[in-house]
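In: sequence isn't available, so here's the structure alone:
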């Protein structure tokens, strides 16, 4: 394009204002933005002949785009895929630098698609172009005439930006409003057109044209480019901290041994926030540069987590005078607001909370007072369940274990009247367990309302209140339901919300709110919600990208505690450990999300000698754990077990080589507390395969009477370890009965029905008597019996003999409970 040589290039500045915080767009006016932290072929058509399109990062890891070329006929270029013709008016801003003499366009604004490298440039190819003059300077060349030049004739109008070399960065703005173009350089008006019918549709950076002869090309650099539909849409971009919900952050060692550790992070299998993170990254943010994910120990109180967030902000150098954004989902939103209410607003520009229970959440009540499961997704349940199960001390109730491991759950209890007894709401002042922290936080906002925006999920019936009655004697022994036990059938009262958090609770005491018809987890990943979040932070909502998260709601856990290696495989034995589920070799933990009840094998492989505990847990609507005891005492010993799901519980069968190890380990453990417990030899005879089945069954039932006496001794000595050892032998005894009776049906259905009726009546009697009891171990025996009763319902209804025998086992345990009240 010979006629443009000597013209001055101005238009090659693409938008990138250098603040310590980068610019961004507000609200729905955003059309496009790129901060060039990476090469983005999602929005650009890229022509890079010899790897001359580069992303260059400075010492702060902020990126810029550089185009360069050796002496050649061509220079690389990028074409924006988005069509500006869709906008009635537009505002383009970019930060640009040209270095060195040469020729070739820096930036082209055109109304047509240009065919790459097919010919030289003509006037019809552009509306504006930035063009170098060969000495290091550049001009803006315009087809629209300036308003002040009455003698201008359509076509070629040039205005120099610099006649000589200028290697400085410049912020250039091209605005189009009601048919008039204006150009600003470093916020100074440079050009204003008369009314023009020419409308820019396409943006090119670099040159899609070729020259007749080999030509030296200058280096063109873009720091950023932003396009919006409103002039005032460009606002400051701030670094952002994402704070996920309860159970999203993991530190396996801390979870499994109950220790304190600051090294918490969101693992790959927690993918609920991938959509939000990806959508923010699509807007030019970069992880650990201006986008941070705060992994935290959700077991702690909210107040302590506010301190941890302050420490994190300091550690990440986010407290240097710059403002930051905080966005928190569920419990994460409470952490964010608690932080600003405790440490002030000086460094926080805005907080967005997604379904955060600012008035508490009813689901926290059954967790805090009943040690129920938490969460809808398997990893939420797993995080808390592993902490409670593995760190529960012998003789400690599950409720006490939960409260000691996760005191932060209390800070999620509702701060409104939510318990209903005999049709009347119970005043909060009368409750033993109250959420005083959140109530105080809501009473004194300390200016937090000025930076808060709360997203509320709506359109789903959500648990709002709970009908309760007086707790039973067993509940008292097990520390459950001190403020009221939920009624057995349909105890909940519902109101509008996201299925977990009420609309009113998600709004909280704050004035700026947004309703979105989404579920609690949907607020964190579904498209409409992500778009609204981006918009709230002034980002481009069109760059929302949805990644469907894992929503499986149950899991199987296999955990080895002690020496040895763990190998968990599918039934074929060919797919194992990390190829089968999630496997953590250091912690000897295997997790299988979405377990469907299929047979799997678990092997304990000798890697050192000693006793082991193999924990097998199926967690769905309730938790069901079995702990198998074994002893690695021979080189190359392998103990194998087959695990198979039955409704909400599991059958665990040792293989033939392992059976003796399994039985011996249980007997040996009880022998530590009562060396002569099997003086009649019943356990030895019950497992002797050379004895007739009917005699073996006789010894199994005689053994139950022996074990009743061992329970009495354990309760009298108040020794929970002793009691757990009796439980283990009782389980192995029931296992022997199951092996002998499986598939047999001599008993009639009517006989089984009579057993069930008798057992239920006995259970009611025990419940009544337990009101006078005061020993936790007695309650543990009854709880053991209740779980066995629940598991019987999962047996094949035609296995009458087996069901009758297990009902007999439950009956013995219920009488044992009565013995110890």
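Out: Ah, there it is. Since this is a predicted model, take the numbers as computed values, not measurements.

In: all contacts plus neighbour counts: C-alpha atoms, from now on.
Out: Noted.

In: secondary structure class for the residue nearest to residue 492 when sequence neighbours are not counted?
Out: Using CA to CA, 6 or more residues apart in numbering and skipping the chain neighbours, the partner closest in space to residue 492 is residue 466 (4.7 Å). The assignment at residue 466 comes out as strand when based on DSSP: H, G, I helix; E, B strand; the rest coil.

In: residue 466 touches residue 486, doesn't it?
Out: Yes. Applying CA atoms under 8 Å, one finds residue 466 in contact with residue 486, separated by 6.7 Å.

In: give me the more crowded residue out of these two.
Out: Neighbours were counted for residue 466 and for residue 486 using other CA atoms under 10 Å; residue 466 has more, 25 against 21.

In: what's around the nearest residue to residue 202 once chain neighbours are set aside, how many residues?
Out: Counting by CA to CA, 6+ apart, residue 202 lies nearest to residue 110, which is 5.2 Å off, once chain neighbours are set aside. A total of 21 residues lie near residue 110 under the criterion other CA under 10 Å.

In: second structure follows, compare the two:
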């Protein structure tokens, strides 16, 4: 009852914000420039017209296509006809530009060229169709110049006549004579024999063609503050390829390319207010009224919250969603209700990062961290559809209705209210969905089970903590994180489905994103930083550490200079000055890694190393005691799909005797008499091979009788080899 009362209060607060006018928006006016509806052409004359009928014309090159920009002084139509095997100018209605090109060698020739507003304007027509395009007086157009005899299905690369003749020859002079355009015009005008000539202006960029600034909005784990300010996903590098592709498409960082980095642990409502400040900042930089947004995952909900629930200023032109959970994600139930994340590679990495954050901030568990912080963003991604199943008396699993006994997501319930969604109508929206068929949590089969810390209030996924079985999870279509039912066919959005996964879609959709933003589809893609596995090293204080890879490169704290060091490509180090300390190495080299620790205080520490890939997550932990300035060293061997146990670097007999005491205290060596016998043999020395072999046989016998565990056995035998080699 108290929980329902709390929900009601939060809902009333949000509703008051909406009704008070705090969340407002306005409607932009959009013009329609072209139509394919056959017009009544009575009273029109089909005649050559002079340049006086087109103002401010220019021929230019956008880096990929040749363009014809102009402003009509009169309304006119251009006319095409679908012949069945091709599309060309309508019979007798010649609507083309005459292009004469002169190569440096002195050769020349002429050719007719058409112009269209968009490269897909001639697609999807049937044989026998007449196609009319209206060009309105006073409107500014940046049309594309194309060759004649277009394929029956629409434009192909071969139709970009000027492109394939001149793209690789920018020094060739191209002369275009727009006086030879035959238009359908309301006005007759005789033409004389002198026509102005216009060369391609390779330096020209029309004002209207300038790229709107674009802001990338990441999701959970997509921003990190390393003490020097927030950065865009330096751990998984999710956005690197898209960022570079946008730069190749003409965007410039800090000029018209920006990222909104934010504390994703907080409420999306708060983040939306911060997002408004970012948009205002970008508008001031570009001296413009509108921006474009590319929002990934939960970042899409932040953008929607700004438009639907914030002080919206009608300043978003295009909004592109990438795998946004518009109706929520079932995985978030695991985190909000149980402090768990899931079993996939990125989820396993996220779980371990949450754990080191929880420890650093003084929380007893990830669940306590998520609920007591509280991590409101996780609650605000809970699904708003039916996804829990209960076991019936006949042992079948029946779906539970969302209106009954669910953790309600008041944020999404309000955001998805039709009156709120209507505020998106005046934004050009593209909803990109990743649906690779990858197993995605769609349903949870839950049972009632009591937990001391209050976990799983609305149901525990049956067998979730079991080593085997389905863990109470039913998988289905989606991108691995967001189920297909969450973001497909949502409101009136235009869906674009891409064969990809939740994070990978940011790279895989780059061509679609750039075409939506600029009108031009890139011919190349940026595909770097696509990783298959991660090595995660965490320290639970009081100590700092540095990792040395098999090739000698380091990442972590440089104890000599008291500074951060990162020599490994793609690696991430969280830093040592504030916050939890950890290292992530993508696609790590195989071989031996050294981890050196330096105490920052007195007490017990825990070092944890994890290898995470698509199939498994292997952990190796080791605890020790440290004093300020004290140094401990560890080794771990990385193979293709596994890691060895963390092994202390022991080089002297005195260090080994201390370690044996620690091992005994941990219970790894559980037989007091065997421990004393081992210590006695070690003190007697093992300078010759016979003594060395006797020690190893004694240890093997202890292992066989289960008086010592495998990890302790590995530590001691490795130490014996090091000590013997140092004698």
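Out: On my side now, so go ahead. Only a predicted model underlies this, so the values are computations on that prediction, with no experimental measurement involved.

In: where does the TM-score land?
Out: The TM-score (TM-score structural alignment, normalised by the length of the second structure) is 0.59; 524 aligned residues with a CA RMSD of 5.2 Å.

In: related to what we said a few turns ago, aligned to the residue nearest to residue 492 of the first structure, what sits in the second structure?
Out: Correspondence of residue 466 of the first structure to the second structure, assessed by TM-score structural alignment: residue 443.

In: hang on, the earlier thing: contact partners for the residue nearest to residue 202 of the first structure?
Out: Under the criterion of CA atoms under 8 Å, 6 or more residues apart in numbering, the contact list for residue 110 of the first structure reads 125, 126, 127, 128, 199, 200, 201, 202, 203, 204.

In: can I get those in CSV with distance to residue 411 of the first structure and secondary structure?
Out: CSV is the format used below for those (distance: CA to CA, whole Å; DSSP: H, G, I helix; E, B strand; the rest coil):
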residue, distance to residue 411 of the first structure, secondary structure
125, 64, helix
126, 62, coil
127, 61, coil
128, 60, strand
199, 57, coil
200, 56, coil
201, 54, coil
202, 54, strand
203, 53, strand
204, 54, strand
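
In: just the buried ones from the residues you listed?
Out: Burial of the contacts of residue 110 of the first structure was assessed by neighbour count (16 or more other CA atoms under 10 Å); the buried members are 125, 126, 127, 128, 199, 200, 201, 202, 203, 204.

In: the last one contacts residue 111, doesn't it?
Out: No. Counting by CA under 8 Å, no contact exists between residue 204 of the first structure and residue 111, whose distance comes to 11.0 Å.

In: ok, the match of residue 466 of the first structure - contacts?
Out: Contact partners of residue 443 of the second structure, counting by CA under 8 Å, 6+ apart, are 330, 387, 388, 389, 473, 474, 475.

In: roughly how far does the second one sit from residue 224 of the second structure?
Out: The one in question is residue 387 of the second structure. Residue 387 of the second structure sits at a distance of 32 Å from residue 224 of the second structure (criterion: CA to CA, to the nearest Å).

In: which pair in the contacts of residue 110 of the first structure spans the largest distance?
Out: Greatest spacing in those, by CA to CA: 199 and 204 (14.8 Å).

In: separation between residue 649 of the first structure and residue 617 of the first structure?
Out: Computed with CA to CA, the distance linking residue 649 of the first structure and residue 617 of the first structure is 8 Å.

In: any chance you could map the helices in the stretch 451-600 of the first structure?
Out: Read by DSSP state H, counting those that start in this stretch, the stretch 451-600 of the first structure holds these helices, from start to end of the chain: 473-477, 503-507, 522-525, 527-536.

In: packing partners of the last one?
Out: Right, the one you point to is helix 527-536 of the first structure. Based on contacts counted as 3 or more CA pairs under 8 Å, 6 or more residues apart in numbering; DSSP states H and E, the elements that helix 527-536 of the first structure packs against are helix 274-282, helix 522-525.

In: what of the shortest one?
Out: Packed against helix 522-525 of the first structure, as judged by 3+ CA pairs under 8 Å, 6+ apart, are the following elements: helix 274-282, helix 527-536.

In: check the mean deviation of that helix from the second structure.
Out: Following superposition, helix 522-525 of the first structure is found to deviate from the second structure by 2.0 Å on average (mean CA distance after the TM-score superposition for the first structure).

In: touching that helix from outside, list them.
Out: 272-276, 329, 354-355, 455, 457, 516, 529-530, 546-549.

In: for ChimeraX, write the selection for the buried entries among those residues.
Out: To isolate the buried subset of these in ChimeraX, counting by 16+ other CA under 10 Å, use the following:
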select :272,273,274,275,276,329,354,355,455,457,516,529,530,546,547,549
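
In: tell me where the stretch 451-600 of the second structure has strands.
Out: Secondary structure of the stretch 451-600 of the second structure by DSSP state E, counting those that start in this stretch: the strands cover 460-461, 473-476, 494-498, 533-540, 543-548, 554-558, 563-566, 572-573, 581-586, 591-599.

In: nearest to residue 722 of the second structure, of the ones you listed?
Out: Of all the strands of the stretch 451-600 of the second structure, the one in closest proximity to residue 722 of the second structure, counting by CA to CA, is strand 591-599 (14.5 Å).

In: quick one: contacts for residue 103 of the second structure?
Out: With contact taken as CA under 8 Å, 6+ apart, residue 103 of the second structure is in contact with 172, 173.

In: tell me how far it lies from residue 204 of the second structure.
Out: As for residue 103 of the second structure, its distance to residue 204 of the second structure is 21 Å (criterion: CA to CA).

In: now do residue 666 of the second structure
Out: Using CA to CA, which is the criterion applied here, residue 666 of the second structure is 74 Å from residue 204 of the second structure.

In: repeat for residue 161 of the second structure
Out: Look at residue 161 of the second structure and residue 204 of the second structure: by CA to CA, they are 20 Å apart.

In: so those two - more neighbours on which side?
Out: For residue 161 of the second structure and residue 204, the more surrounded residue by other CA under 10 Å is residue 161, and the numbers stand at 20 against 12.
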